[in-house]
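> build me a structure from this.
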Amino acid sequence: MPDLSTRLAREREALIDTIEQPPLPLIAGRAASIRRRRRARRAGAALAVLAVAGFAGLRPWSTDAEPAPVAEPSPSPGVVYTDAGITINGLTGDRVLDPRGRVTDVAFADPDNGYALVECLAGEDPCPASLARSTDGGITWRLAAMPPARDAAADLAAFSDGRVVLGGYVTTDGAQTWQAVGRGTGPASTVAEGQLLRLGAGGAIEVWSSMYGDRGELTSQPERMAVNWVAGAPTATGGWWVGGTRDGRPAAAVTRDGGRGWEVHEFAAAGSTAQVSVLGNRVYVTVLGPDREISAIYRSSDAGRLFAPTGTGRVTTPHGLSGEVVPLLDGRLLAVGLDHRWYLSEDDGRTFSQADGSLPQIGRIVRAPSGYVAYDLFGSHWTAFSADGSTWRKLQVY
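This next block holds a predicted model:
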């Protein structure tokens, strides 16, 4: 019979064999990933300091790993750019989806689910267009399937029911598969809830549906009005605004009954178009000249039934408007100038002051059905999304 010490040694070995060993390869991989993220965060912080100093053309991110199709979330908050109550939350983690080309169109069906179209523009080396999809508000992205063919001039449109329309095709499964839809053969009598209005060829207002794409021109168009701007989203009560000119004067029109009838407002200021910004009952009309200089801003506090100018004479700062004016929840107005800087007004647009801080250069802000999209950040083709115009998320697709 084995002595006591021999039995104890055997039992100890048997016990060790029953203990599951840690997955050393997985642990090593995770450790390497953590080291890469730490290096990326240190490099990102250093580049952010350079950006504030004026090197806005540099990319405010760096990594020693190749871009991957899927970005992993990171507990790091990333670099934050802010001034005057405007905040842009920068990149998180160390992965950015970087397909060939540049982001030319962004559409969010809701604050979580978004799509980004990436293309090479005219004059650049040609490349196939690609589509990226995010389900977490733009933090992580993966490549999705493109339609088999598409009209290059067609917009990317994401609808509240989860469907996406792009270039004559519709997807119902998150851009895994696409089905062709025919353009409407006749006029559309109304624009229903969940549908969109878009500016068509020749200034006609068109109706877009998540089921059929472009349904055709709206039957009733604003009387005697040359439309050259259509709101990116309806108001909270379902009204749709358009802008342009009427008998040579800047004008804006709204339909409150799904496109059956229009209420037209003409404005005395000189200009070639009028753009409308809405938040609740506050409605602002920005009259723009041919070079997008701001001729005047009009305000309504009764959902756009009566307007009054907010000041006398032209708005001299900013010198021109890029994109659209954004009404903020705190009562201020946000605007982007043609000089690629951020401007804020505390007096309904009578005067604007420039916001500096660490806010980056910006190309323009565009209204979308679920919020706002900022294009061409940092003097490059970064984009950001905001539900309210004050707090932005830099999209991790480039």
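> okay, CA-based contacts and neighbour counts for the rest of this
Noted.
> now the element after the longest helix seen in the chain, going C-ward?
For the chain, the helix reaching the highest residue count under DSSP state H is reported as helix 24-52. Going down the chain from helix 24-52, the next helix or strand is strand 80-83, by DSSP states H and E.
> one more, for comparison:
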Amino acid sequence: MPDLSTRLARERADVLDAIDQPPLARIGARARRRRRQRHAARAGATAFTLAVAGLVALRPWSAEPKPPPPVGNENQAVAPVYTDDGITINGLSGTAAAVPGTITEVEFADPDTGYLVAQCVTGDPCSPTLARTSDGGHSWVTTALPPIESDPDLLLFPDGRLALGGHISADEGRTWQAAPGHAGQPAAAGRGQILRLRDAVEVWDSGYGYSGTLATQPGLTAHWLASTPTASGAWWAAGQVDGQAAVAVTRDGGQTWKVTRLAVTGQIAQVATLGTHVYAAVLDANGVIQAIFHSVDSGATFRQTSTGGGSVAGDLVPLLDGRLLAVGTDRRWHVSADNGRAFTRAEGTLPAVGALARTPAGYVAYDLFNAGWAAFSADGSTWRKLQIN
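Modelled structure (predicted):
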């Protein structure tokens, strides 16, 4: 009897014999015919390509022209850069717009949208002018202003409206109407309202303008009020309590205030914030620093970092790298890497500057080069010179 492997081999052969085999000859012939068709098609395509190339060579105007290589503008202005110690100012990249008078206030609602007020010196017959930009200060459009008080504040509201010298604009300063006002004692600044310091802390509304004196004052003799709230909505005020410097903060629009006495004698106090970091500077009447305090917990507690020295013109600027920037009364830039304990002067090519000021979208530098120029920065480190003067 054949063994198992022999029987399996015979049965496999029987099964294969029983299966109808495909027509291999016909399949092979079909494959050869398709190969011949593909070869012919490629040959035809090559011939067509050569014919077209020859036609294009004879008729070059029928071919799609290649774009010319880019040509550099030999007259394009290269913006100068002024820098030192991590502070950079990008200069003018074109022709600056002219505005009569001197730039007295600049406010930016966001990095692109900004406004400035230019006023004439005493005895000059020109009228105050408002200019606005929508491209970050590269180009400006000027608008004539109605009669306004001699030194008005330009106020930017969260809804985009403007207030200036008793007038309200709902169309980016193109037209102005007298603000109706609404004298009262509001409990707090609500939606679309801001706080402003004159003789006392006031509430201003984007529709009414002046809306009355805040019912609950900060609890100190206020000499300074932040021009804009922090990212969390807190408003800071600074002044004196019993002859000593103090700061106060409200986190509910002015309904309640927390006062912190700094236990240092000074004429003026001011606050600068970045995230949870809060700096409080105590100055004398000439801007000379008497003390600097630092908080890392949003102002819950303060630690004194400096006992004085140097001076401040305008606002302090906390930088993203942890340093503190200030402009001194010497019209130079100064930075501190130890929370205000000591400042070093930035040299390099940085120009003279008059003062720094907070604006809703960042900071403004005034009187650059001792020539009335202004610059804007969203972070205090990189500045853009505004193309208007």
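> quick one: buried residues of the longest helix of structure 1?
When burial is assessed from 16 or more other Cα atoms under 10 Å, helix 24-52 of structure 1 yields the following buried residues: 36-38, 40-41, 44-45, 47-48, 51.
> number of nearby residues for the aligned partner of Ser370 of structure 1 in structure 2?
Under the alignment defined by TM-score structural alignment, Ser370 of structure 1 corresponds to Ala361 in structure 2. Here the number of neighbours of Ala361 of structure 2 (other Cα atoms under 10 Å) works out to 19.
> repeat for Ala180 of structure 1
Neighbours around Ala180 of structure 1, by other Cα under 10 Å: 18.
> residue in structure 2 matching it?
Here Ala180 of structure 1 is matched to Ala178 in structure 2, going by TM-score structural alignment.
> list the contacts for the nearest residue to that match once chain neighbours are set aside?
Across the structure, with Cα to Cα, 6 or more residues apart in numbering as the measure, the residue nearest Ala178 of structure 2 apart from its sequence neighbours is His167 (4.4 Å). With contacts defined as Cα atoms under 8 Å, 6 or more residues apart in numbering, the neighbours of His167 of structure 2 are 176-179, 209.
> now Gly94 of structure 2
Taking Cα under 8 Å, 6+ apart, one finds 76-77, 79, 387 in contact with Gly94 of structure 2.
> please apply the same query to His294 of structure 2.
277-280, 302-305, 339.
> so for stretch 102-119 of structure 2, first residue to last residue, what's the gap.
In stretch 102-119 of structure 2, first residue to last residue: 5 Å (Cα to Cα, to the nearest Å).
> give me the contacts around that stretch.
Residues from elsewhere that reach stretch 102-119 of structure 2 (Cα under 8 Å, 6+ apart): 99-101, 120-121, 126-137, 153-154, 156, 160, 359-362, 364, 372-374, 378, 389.
> give me the buried subset of the residues you listed.
For these, a burial check counting by 16+ other Cα under 10 Å picks out 99, 101, 120, 128-134, 136-137, 153-154, 156, 359-362, 364, 372-374, 378, 389.
> thought Leu92 of structure 2 was touching Gln76?
No. In this structure, Leu92 of structure 2 is not within contact of Gln76 by Cα atoms under 8 Å, at 11.7 Å.
> if we can go back for a sec, which position in structure 1 aligns with the residue nearest to Ala178 of structure 2?
Residue-level alignment of His167 of structure 2 against structure 1, with TM-score structural alignment as criterion, gives Tyr169.
> which secondary structure element contains Thr383 of structure 1?
Taking DSSP H and E as the definition, Thr383 of structure 1 sits inside strand 382-386.
> who does that strand touch, helix- and strand-wise?
Taking 3 or more Cα pairs under 8 Å, 6 or more residues apart in numbering; DSSP states H and E as the contact definition, the neighbouring helices and strands of strand 382-386 of structure 1 are strand 371-377, strand 391-394.
> about what we covered before: would you convert the contacts of His167 of structure 2 into JSON lines that also reports secondary structure and distance to Phe108 of structure 2?
As requested, the contacts of His167 of structure 2 are exported to JSON lines (DSSP: H, G, I helix; E, B strand; the rest coil; distance: Cα to Cα, whole Å):
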{"residue": "Trp176", "secondary structure": "coil", "distance to Phe108 of structure 2": "19"}
{"residue": "Gln177", "secondary structure": "strand", "distance to Phe108 of structure 2": "22"}
{"residue": "Ala178", "secondary structure": "strand", "distance to Phe108 of structure 2": "23"}
{"residue": "Ala179", "secondary structure": "coil", "distance to Phe108 of structure 2": "22"}
{"residue": "Gly209", "secondary structure": "strand", "distance to Phe108 of structure 2": "19"}
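> which of those residues tops the neighbour count?
Highest neighbour count within these: Gly209, with 25 neighbours (other Cα under 10 Å).
> for that residue, give its distance to Leu319 of structure 2.
Distance of Gly209 of structure 2 to Leu319 of structure 2, given as Cα to Cα: 33 Å.
> what do you get for Glu11 of structure 2?
Distance from Glu11 of structure 2 to Leu319 of structure 2, by Cα to Cα: 89 Å.
> between these two, point out the one with more neighbours.
When neighbours are counted by other Cα under 10 Å, Leu319 comes out ahead of the other of Glu11 of structure 2 and Leu319, with 18 against 11.
> the more buried one -> structure 1?
Here Leu319 of structure 2 is matched to Leu328 in structure 1, going by TM-score structural alignment.
> touching, its match and Thr391? I think so.
No. Counting by Cα under 8 Å, no contact exists between Leu328 of structure 1 and Thr391, whose distance comes to 10.4 Å.
> what about the helices in structure 1?
When assigned using DSSP H, the helices of structure 1 occupy the ranges 4-18, 24-52.
> would CSV of these with distance to Val242 of structure 1 be doable?
Formatted as CSV, the entries for the helices of structure 1 read as follows, by distance: least, Cα to Cα, whole Å:
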stretch, distance to Val242 of structure 1
helix 4-18, 73
helix 24-52, 38
